[in-house]
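Asker: Got a predicted model here, sequence first, then my questions.
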Amino acid sequence: MAPIPTPSAEPSDTPDAYVGLAAGDAERQARERGWSTVRTLPPGAIITMEYLAGRLNFEVTEGRVTRSWKG
């Protein structure tokens, strides 16, 4: 049987630090800080709620991050 993969570690970064940044700058910073997946969403987007370690989500309005959360 194959071993169970170890989930990727999440950076010790605070998602709130991205709120107010331009979306492109926020995504670049997140990747530099070690987030393996960065997802940009419009306000009110319908998404699945499964938690994915290493993913950072941005809600973007008019090119700026208005909300940010892990998973």
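Answerer: Received it, and whenever you're ready, just let me know what you need.
Asker: CA atoms for contacts and neighbours, from now on please.
Answerer: OK.
Asker: secondary structure class for the residue nearest the centre of the chain?
Answerer: Centroid-nearest residue in the chain, with Cα atoms, centre = their mean: Leu56, separated by 1.2 Å. The three-state label given to Leu56 by DSSP: H, G, I helix; E, B strand; the rest coil is strand.
Asker: Isn't it up against Ser68?
Answerer: Yes. With contact defined as Cα atoms under 8 Å, Leu56 reaches Ser68; the gap is 7.1 Å.
Asker: So for these two, which residues contact both of them?
Answerer: Residues touching both Leu56 and Ser68 (Cα atoms under 8 Å, 6 or more residues apart in numbering) are Pro15.
Asker: Quick one: end-to-end length of stretch 14-32, please.
Answerer: Start and end residues of stretch 14-32 are separated by 14 Å (Cα to Cα, to the nearest Å).
Asker: One more to weigh against that first structure:
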Amino acid sequence: MAPIPKPPADPQDNPDAYVGLDADGAERLARERGWSTVRSLPPGAIITMEYRVGRLNFEVKDGQVARAWKG
């Protein structure tokens, strides 16, 4: 019998650590820490709600990360 595949995991990183950083620097740091996808969004953007392993979302206001969350 074939082994059960193990799904990939998110990097062990706290999204709250990005709040207050400039958007470009936060994206570079997130990629260095292992996030495969980093998505920057304006406040109030309409987005899909599917969860994607390895994706970090930033809400960017005036060039700074105002909120960050996984998926």
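Answerer: Nice, I can see it. Note that this is a predicted model, so its numbers are computed, not measured.
Asker: Please say which position in structure 2 the residue nearest to the centre of structure 1 maps to.
Answerer: Aligned counterpart of Leu56 of structure 1 in structure 2: Leu56 (TM-score structural alignment).
Asker: how close does its match get to Arg39 of structure 2?
Answerer: According to Cα to Cα, Leu56 of structure 2 stands 6 Å off from Arg39 of structure 2.
Asker: Also Ala66 of structure 2?
Answerer: According to Cα to Cα, Ala66 of structure 2 stands 13 Å off from Arg39 of structure 2.
Asker: Compare those two (neighbour count), which wins?
Answerer: Legend: neighbour count by other Cα atoms under 10 Å for Ala66 of structure 2 and Arg39, higher for Ala66 (19 against 13).
Asker: wait, doesn't the more buried one sit right on Gly44?
Answerer: No. In this structure, Ala66 of structure 2 is not within contact of Gly44 by Cα under 8 Å, at 11.6 Å.
Asker: Do I have it right that the match of Leu56 of structure 1 meets Arg67?
Answerer: No. Counting by Cα under 8 Å, Leu56 of structure 2 stays clear of Arg67, with 10.6 Å between them.
Asker: buried ones in stretch 30-49 of structure 2?
Answerer: 30, 35, 38, 40-41 (16 or more other Cα atoms under 10 Å).
Asker: Quick check: the farthest pair among these?
Answerer: Within these, Trp35 and Leu41 form the most distant pair, 16.3 Å apart (Cα to Cα).
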